[in-house]
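*Asks:* Here's my sequence, what's the structure:
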Amino acid sequence: MAAYNLFKEYERLGLDTVFLARTDQPSHGGSAFSTINSDKEILFHTHMSDFFLFQSGCKKHVWQEFHALLQRYKPTVIHFHHYIHMGLELIREVRNTLPDARIVVTLHEYLAICANNGQMVKPGKQMKLCYKSSPTDCARCFPERSAADFFLREKYIKSIFNLVDIFVSPSHFLVERYKAWGIPEEKMVMIENGQPEIETPAPRPLAEGEGRGRFAFFGQINPFKGVDVLLEAFKLLPEDIQKKVHLDIHGANLEGQTEAFQEKIHGLLEDLGDLVTLHGSYESHEIGRLMEQADWVIIPSVWWENSPMVIQEAFNHGRPLIGSDIGGMVEKITNGVNGYNFRSGSSNALKQAILKAYKEESNWDLVAKEILSPLTIGACADKHLGIYSF
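*Replies:* Below is the predicted model of the structure:
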């Protein structure tokens, strides 16, 4: 969404821009590319075969089809918002084909640093946070691979990253992580993801005697997002409070998780009954309507979130947040100012934050009035245009 929003803004400004997005759907006639909406929105029908080194599963797509696409459009700036599922080799192909083009890469997580899905969380049930990677430590997390494997992985990824002119991060936290990993400070810039300009909706209308007890979660349902921590926190609430609050979960992909995790979530949902409503997935255009039905938005992630889009979306709709005290979340949610923080992974700490948020209605008014409008898409585009220049 961050990438597509920028693309549409550049189109509005009259810039000659092409948007390329990977898809896992088969193409007609076996072509690597197809178009949607217009010839400026292109789908790349490709895949990766090596998620350890992020290498393309079809080399021909890189050195032939993607190469031909570059030669056709001859862009002066190529901005990668990701390389997952497409391959790091695309960056090298850009440099080989268009040596004078400016290459920009937005880093949305820690994939280059961490082989555990870029989460910087130790594998295992306890999901301990990782503070710094090293070949030796990474080999302990993945004993099937040697420290030498991780040493060579880092060297390979950095050889590709050396071809990049500038890296963008939506949080200062991620900037510091990648600087510590070895990216030069002068190559890093922080630009927050932009949001559409809207009229901030009014607070949710309350029935007589009702408090601001409508809480909501938005995002993927997986172990890293802390939905189990969230449900356990609501289970710990006193019975009299449980009768006055409600949790709406707007999220998808639970069915794609491990059987053990699915059983845990379904068990908690069964225990909580009518206290929680699981709504399933939602489209980006629905976010405004869903936010208007909430008083508080909760982000219980147990990994170092960089800059969850839901933070900016909540602020854009005037909804205060309750979030874990790590990563980019604590950078953007100031405790007692525009929301509340709680100790990451602690259902009891989250329970206390929920009680604090709900018990005094003045708390909502105080934090809601301190919410600042997030960076607009227009302002975000302007900042990017500044780094696109040579």
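*Asks:* drop to CA atoms for contacts and neighbour counts, all remaining ones
*Replies:* Fine.
*Asks:* which residues sit against the helix or strand hosting residue 69?
*Replies:* Using DSSP states H and E, residue 69 sits in helix 67-73. Under the criterion C-alpha atoms under 8 Å, 6 or more residues apart in numbering, residues 93-94, 97-98 lie in contact with helix 67-73.
*Asks:* Tell me the first helix or strand C-terminal of it.
*Replies:* Next helix or strand after helix 67-73 toward the C-terminus (DSSP H and E): strand 77-80.
*Asks:* what's the closest of the contacts of helix 67-73 to residue 104?
*Replies:* The nearest member of the contacts of helix 67-73 to residue 104, counting by C-alpha to C-alpha, is residue 94 at 11.1 Å.
*Asks:* How much space separates the closest one from residue 52?
*Replies:* Taking C-alpha to C-alpha, to the nearest Å as the measure, residue 94 falls 22 Å from residue 52.
*Asks:* So which of those two has more stuff around it?
*Replies:* Neighbours were counted for residue 94 and for residue 52 using other C-alpha atoms under 10 Å; residue 94 has more, 26 against 15.
*Asks:* give the contact list for the more buried one.
*Replies:* By C-alpha under 8 Å, 6+ apart, the residues touching residue 94 are 67, 70, 101, 103.
*Asks:* want to put them side by side, so please do this one too:
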Amino acid sequence: MSGIRILQIAHDHPDFTPGGTEVLAHGLARALDATDAVDCSFLAASTSLTRPEDSPGGLGVHGADYLLRTGRYDRFSMARCDGTDWIEALARVIAAQRPQILHLHGLDRIGAEVLPVLRRLAPQARIVMTLHDFQMLCANDGLLTTSDGQRCAGPDPERCRSCVPAQTGASHALRRAHLLALLRLVDLFIAPSQFLRDKFIAWGIEPVRIRLLANAVAPLAPVAESARSRPDRFAYFGNIAPHKGVLTLLSAAQRLAGAELRIDLHGGLLHPEPEFAGAFAAALTAAGPLVQHHGGYRREELPGLLQRCDWVVMPSLWWENAPLVLLEARAAGRPVICSGIGGMAEIVADGVTGLHVPPGDAATLAEVMGRVAGDAALHRRLAQGQRKAQTPEAHKGFVKEHLEIYRSLTRRTAA
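*Replies:* Sure, this is the predicted structure:
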């Protein structure tokens, strides 16, 4: 089998920002590099917050990985505003690695202009991009929600203007046209969910250029089956943010006052708006002893935290795509109670590996949690469904499918 050289590029490193995109991209890179006849490197953007010793545009290293320091960045246009030194730094990586495949995991902070730069630096390489989020579609932090928190059907210049009023409708239209023009340089897109794939097709990407490939998480440390006779421990994992539905969960907890159950919140309250911070503190107090907020956690702590819970709750108000926490719950055999929308509804099969609830419906969420807390048979059945859905070979198959995509693209180049 002939060898193949790959460069994976992400907007951050999981050791600095352990988000889903960072963890999945880095895990894929490491698994590929461990495969025979594959040489895979990883390049991540870094900021002054995580690497203050690096100068903007400079190139650093972190273990076996490259770090490309980014500076000022315009989130609306997805453009870097920190000069051009980064191009020379990127050229050094390309010259050293000579990649045949350039696999990007989004454009945030790296900047959309990286696409023509990569095409110039490595004209024979094929460019792949995994669409992990909606940043390109939505200038409102990629959330696809309106300014009043409602889910958005999709980008439209005038509708987008209501969320980002500092930009005219024409500016929103030009943003879309500019990004689509640059994205023509991508040979193939990968979509982890059908929901996200449909959104990008509606936005303007040709269906033939977007391949559906569900994410799979690298194996965690083993998590044993729950031995409790009452499956009454619920856990939330993720940032404490409005769109994550945390206030809905706390409202449900208030309705469950006096019930025999426990809810643990694992996640940091990162740079919140004062209004939300106040609302969260008040709701946490009102929820009383049923709920404990433990703050952020390191990923290596996750198996132990999952071991101590029976159910994972994800009451997100926005569409989501392929949340890492749901894949981690699957790997641990923990049933999920989640909003039955977007990519969540694809990962969690209602009644098979978990349960769906309407987003923002605290009364229904409370009713479901109260009911399942005493149903050991249901918990056992859903937990078995989770373990069947995540076999030990799942991540190996995920890596293999990526290699098949890469080899197909390189054969097309050779032809």
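*Asks:* Post the TM-score for the overlay when you can.
*Replies:* Once the chains are laid over each other, their TM-score by TM-score structural alignment, normalised by the length of the first structure reads 0.93; 379 aligned residues with a C-alpha RMSD of 1.7 Å.
*Asks:* quick one on the thing from earlier: please convert the contacts of helix 67-73 of the first structure to TSV, extending it with distance to residue 13 of the first structure and secondary structure.
*Replies:* Output for those, formatted as TSV (distance: C-alpha to C-alpha, whole Å; DSSP: H, G, I helix; E, B strand; the rest coil):
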residue	distance to residue 13 of the first structure	secondary structure
93	28	helix
94	25	helix
97	27	helix
98	25	coil
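*Asks:* can you tell me which two in those are farthest apart?
*Replies:* The most widely separated members of those, counting by C-alpha to C-alpha, are 93 and 98 (8.1 Å).
*Asks:* And the contacts of stretch 346-360 of the first structure?
*Replies:* 211-213, 229-230, 232-234, 236-237, 322, 340-343, 363-364.
*Asks:* could you redo the last one with a cut-off of 7 Å?
*Replies:* Residues from elsewhere that reach stretch 346-360 of the first structure (C-alpha atoms under 7 Å, 6 or more residues apart in numbering): 212-213, 229-230, 232-234, 236-237, 340, 342-343, 363-364.
*Asks:* just stretch 322-333 of the first structure next, same as before
*Replies:* 171, 173, 297-301, 304-307, 321, 339-344.
*Asks:* Which of the residues you listed fall within helices?
*Replies:* residue 173 (DSSP state H).
*Asks:* end-to-end on stretch 288-306 of the first structure?
*Replies:* Start-to-end, stretch 288-306 of the first structure (C-alpha to C-alpha) is 22 Å.
*Asks:* same thing with stretch 301-310 of the first structure?
*Replies:* 12 Å.
*Asks:* what do you get for stretch 160-175 of the second structure?
*Replies:* Taking C-alpha to C-alpha as the criterion, the two ends of stretch 160-175 of the second structure lie 11 Å apart.
*Asks:* In the first structure, what stretch matches that stretch?
*Replies:* Per TM-score structural alignment, the counterpart of stretch 160-175 of the second structure in the first structure is residues 138-153.
*Asks:* List the buried residues in that stretch.
*Replies:* Judged by neighbour count using 16 or more other C-alpha atoms under 10 Å, the buried positions of stretch 138-153 of the first structure are 138-139, 142, 147, 149-150, 153.
*Asks:* Likewise for stretch 407-415 of the second structure?
*Replies:* Within stretch 407-415 of the second structure, the residues that count as buried by 16+ other C-alpha under 10 Å are 407, 409-410.
*Asks:* among these, which are in helices?
*Replies:* Among those, the members falling in helices are 407, 409-410 (criterion: DSSP H).
*Asks:* Kindly indicate which of the contacts of stretch 346-360 of the first structure lies nearest residue 200 of the first structure.
*Replies:* Of all these, residue 200 of the first structure sits closest to residue 364, with 15.6 Å by C-alpha to C-alpha.
*Asks:* The closest residue to that closest one other than its chain neighbours: which element?
*Replies:* Nearest non-adjacent residue to residue 364 of the first structure, counting by C-alpha to C-alpha, 6 or more residues apart in numbering: residue 357, 6.7 Å away. Using DSSP H and E, residue 357 of the first structure maps to helix 347-359.
*Asks:* Burial check on the aligned partner of residue 96 of the second structure in the first structure, number of neighbours?
*Replies:* Counting by TM-score structural alignment, residue 96 of the second structure corresponds to residue 72 in the first structure. Neighbour count for residue 72 of the first structure, taken as other C-alpha under 10 Å: 9.
*Asks:* swap in residue 294 of the second structure?
*Replies:* Around residue 294 of the second structure there are 11 other residues, counting by other C-alpha under 10 Å.
*Asks:* For the alignment partner in the second structure of residue 217 of the first structure, give its distance to residue 27 of the second structure.
*Replies:* Using TM-score structural alignment as the criterion, the counterpart of residue 217 of the first structure in the second structure is residue 236. From residue 236 of the second structure over to residue 27 of the second structure the distance is 23 Å, taken as C-alpha to C-alpha.
*Asks:* Please say which of those two ends up with more neighbours.
*Replies:* Ranked by neighbour count (other C-alpha under 10 Å), residue 236 of the second structure and residue 27 place residue 236 first, with 24 against 20.
*Asks:* what does the helix or strand containing that one contact?
*Replies:* Assigned by DSSP H and E, residue 236 of the second structure belongs to strand 233-237. Residues outside strand 233-237 of the second structure that contact it (C-alpha under 7 Å, 6+ apart) are 261-267, 309-314, 325.
*Asks:* what about the alignment partner in the second structure of residue 53 of the first structure, neighbour count?
*Replies:* The criterion is TM-score structural alignment: under it, residue 53 of the first structure has residue 77 as its aligned partner in the second structure. The local packing of residue 77 of the second structure (other C-alpha under 10 Å) involves 18 other residues.
*Asks:* distance of the residue nearest to residue 77 of the second structure when sequence neighbours are not counted from residue 190 of the second structure?
*Replies:* Among residues not flanking residue 77 of the second structure along the chain, residue 175 sits closest, at 6.2 Å (C-alpha to C-alpha, 6+ apart). Separation of residue 175 of the second structure from residue 190 of the second structure (C-alpha to C-alpha): 22 Å.
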